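Asks: no sequence on this one, just coordinates:
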């Protein structure tokens, strides 16, 4: 939303509602909270004010900078609605949500330079970026591109010192911004996380160069394989350019996804983690299963057991994020939507039958090994917001890097 005044009027109206719920939101904050809950040491580059800081009393989370003085804290408004909910004659075919925000700090990447400076002493194993879709609030396109170029510089510096990076996708409404992100940021990322809408938009954009927002909620694994093939072609283009490059001052060719070594795709029916063989990542099975389970636990899991000595059960009071081990799937509220027989590759005509006792199945595409697990989908979810960030935060926390003895993850928004 472009108007700050109008947005904060809506925030005031929302705050006056009797049943409004207040929770941690946003890519960086949610992923940081989830990763730290699963045992990671985290440096968060999100700009946080006094209200958000209440949720981050965990000593394993280090904040780069807090919002002080008269600066307004970034707020996201989420309107959740369930399947068959009706509004003015329109009936929802599935549970979903409507987002509204006016992020100033995230739109301008206001803590980027401080974040990069802090990285030198933090010495991360992995750096995670997300929330770039919020930059659409910045209407000065040139200023926006300059900030993206600064971010691309951070990615290049991390690449130069062999620090892996992960980019978390989100909803797209400004395709000029999306195009700039693909052009400037994606050439340097090692890992990406995305859902079915984000996969379709990226796939369509890379294949056709055109924008698209229409998609299906029942994607196929074939789209993921197309992304892998695109990444393979991009890598070969860059490698060919390097071999033929002479010391004549020419800039190195950059192509989106040229350094991609990992994809984490999550949808209502299944999760997939694909990674380059002989790459930097260890076996993804634990990360895949844990991230699939966390969605069901957050969206429709069993209610938390009151903690000993708790004086209040007010869910709007600041509480630390529960670990996945403290959460349980409610078997009465979930179902599987994935067919027993799955076509893993049309080109290879590779079909497999899912085994309920051993549900993780594997397949190969180009030089990537892919691992798929069916989802326990919620029949009637309590929430749909921030599920993807919990999923990817868990996946990153459990997916170890080879020859890495520490678990330090960094999240910036």
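Replies: Nice, I can see it. Please read these numbers as outputs of a predicted model, since none were measured by experiment.
Asks: Please make it C-alpha for all contacts and neighbour counts, starting now.
Replies: Noted.
Asks: tell me the contacts of residue 404?
Replies: residue 125 (Cα atoms under 8 Å, 6 or more residues apart in numbering).
Asks: what separates it from residue 126, distance-wise?
Replies: With distances taken as Cα to Cα, to the nearest Å, residue 404 is found 10 Å from residue 126.
Asks: same question, residue 228
Replies: Residue 228 is 21 Å from residue 126, by Cα to Cα.
Asks: swap in residue 268?
Replies: For residue 268, the distance to residue 126 - Cα to Cα - is 27 Å.
Asks: residue contacts, the closest residue in space to residue 351 that isn't next to it in sequence?
Replies: Nearest residue to residue 351 in three dimensions, chain neighbours excluded: residue 343, at 4.4 Å (Cα to Cα, 6 or more residues apart in numbering). Counting by Cα under 8 Å, 6+ apart, residue 343 makes contact with 349-352.
Asks: Please apply the same query to residue 100.
Replies: Residue 100 touches 1, 76-78, counting by Cα under 8 Å, 6+ apart.
Asks: Buried ones among those residues?
Replies: The neighbour-count criterion (16 or more other Cα atoms under 10 Å) marks 76-78 among these as buried.
Asks: Of the residues you listed, which belong to helices?
Replies: Per DSSP state H, helices hold no members of the buried ones among the contacts of residue 100.
Asks: Restricted to strands, list those residues.
Replies: 76-78 (DSSP state E).
Asks: dropping in the other structure now:
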């Protein structure tokens, strides 16, 4: 916006200088300068063009969900400045190093620096209960600390509850503070209520912020907790039992990622129990699974190959989770250690196709139910669906992208002066196979391409330049995408 204004100002100065220096110059030269100036002043920015086009593209689905059941991870998020909290804990900056499980303040320090330097989101389990409680008290007392609804299930339920035509059931470990924060429209089974809350600490950082030698390339957050109820998915059976009375027409499930920090012996057995419980959900009710940050490849393989993924219809994930899926399953581009800046669209498309062909319903004879994947990263989103199973996906992916812009900036409508387009303007629909060159058209900002019997819908995201809060964006994106989706065939 400021660049356009600067160019316009320079053109105006040039026009004025030319006229006052030699008013006898041909009139058509002055007309050209004046026309250029008027065009610059009146032409909408690419961000404005996309925001307007979204409003046309995002149309309500012909069939809408009326009763949605969401479970099972829920908590209270305590949001603080990551750098500020570590300073308050008298921690000295340390070289970044990832830890699958945090066992000390030093592990927290190193893991935070590791992910801040990459601008990546992550979530870890803090094994020391007393150590976590000391850090949690410091976070709660930190100036400016904020308390929010937390946990993927509760955040998705909270987002869905903003639509008055929906009745939302939320099941999870819900203590008094969380119950107070939840939307009044949300139905909470009495069996979900507990005497104490589970707290998660959200360490946020801004683009350019430093912790020792590490500097954040973009705003993001690091999450950690010592959360036993959610880590064991202790409310899963309660959730499934409540569905018989509630009779939902959509089930949204999350919280599987919380179990991996408990160790292989626990998660191996609990995952089998989870599959049995999920299998009890009526076949005609579609299930969406929301994934989150994981580090145990064996655990991820169990979810993919023989456990959960084949019995759900839809999944939502981000770039870290997608790449880890491929690494765990030896899929396309699994040799990549991490994405470089904006993930390559062709590489993402390759992994999404592999995921649906390997673990989904691309083969009509397959017993798997998975037919939809909603991928989101900072710069763009992709909805990949098996043909014949879902409709209104152009509107769904655009709606998800729009809510990423508005929620990050804390506004009701996209403010073009506060966002920037970071999506690639040209890209390929595949990296591994010869694929067509595709271009982003701001006037029709959802790009569509096909690979065998899978259709891909890509929408750019208008990235908020000064985000107010990054936590829960993925959950809001998935919730919004589901709200605008229509399932054509009940597997």
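Replies: Ah, there it is. Please read all numbers here as calculations on a predicted model, not as lab measurements.
Asks: Need the counterpart of the residue nearest to residue 351 of the first structure in the second structure.
Replies: Here residue 343 of the first structure is matched to residue 428 in the second structure, going by TM-score structural alignment.
Asks: Residue 118 of the second structure contacts residue 216, correct?
Replies: Yes - applying Cα atoms under 8 Å, one finds residue 118 of the second structure in contact with residue 216, separated by 6.4 Å.
Asks: From residue 323 of the second structure, how far off is the match of residue 343 of the first structure?
Replies: Remark: distance between residue 428 of the second structure and residue 323 of the second structure (Cα to Cα) = 18 Å.
Asks: Residues touching stretch 370-379 of the first structure, excluding its own?
Replies: By Cα under 8 Å, 6+ apart, stretch 370-379 of the first structure touches 268-275, 284-285, 288-289, 292-293, 296, 299-300, 333-338, 359-364.
Asks: Which ChimeraX command selects the buried ones in those residues?
Replies: Those of the contacts of stretch 370-379 of the first structure that count as buried under 16+ other Cα under 10 Å are selected in ChimeraX with:
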select :268,269,270,271,272,273,274,275,284,285,288,289,292,293,296,299,300,333,334,338,360,361,364
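Asks: how about stretch 27-34 of the first structure, which residues of the second structure does it hit?
Replies: Residue span in the second structure matched to stretch 27-34 of the first structure, by TM-score structural alignment: 152-159.
Asks: Report the mean deviation for that stretch after fitting onto the first structure.
Replies: By mean Cα distance after the TM-score superposition for the first structure, the fitted stretch 152-159 of the second structure averages 0.5 Å away from its aligned residues in the first structure.
Asks: of residue 228 and residue 126 of the first structure, who's got more company?
Replies: Looking at residue 228 of the first structure and residue 126 with other Cα atoms under 10 Å, you find the greater number of neighbours at residue 228, namely 24 against 20.
Asks: ok now do the aligned partner of the more buried one in the second structure, which residues does it touch?
Replies: Residue correspondence to the second structure (TM-score structural alignment): residue 228 of the first structure is matched to residue 353. Shown in contact with residue 353 of the second structure (Cα under 8 Å, 6+ apart): 384, 451, 454.
Asks: Just tell me what the last one corresponds to in the first structure.
Replies: Aligning on TM-score structural alignment places residue 454 of the second structure opposite residue 368 in the first structure.
Asks: OK, contacts around the nearest residue to that match once chain neighbours are set aside?
Replies: Spatially, and ignoring its direct neighbours in sequence, residue 368 of the first structure is nearest to residue 276 (4.2 Å; Cα to Cα, 6+ apart). Each residue near residue 276 of the first structure by Cα under 8 Å, 6+ apart is listed here: 261-262, 367-369.
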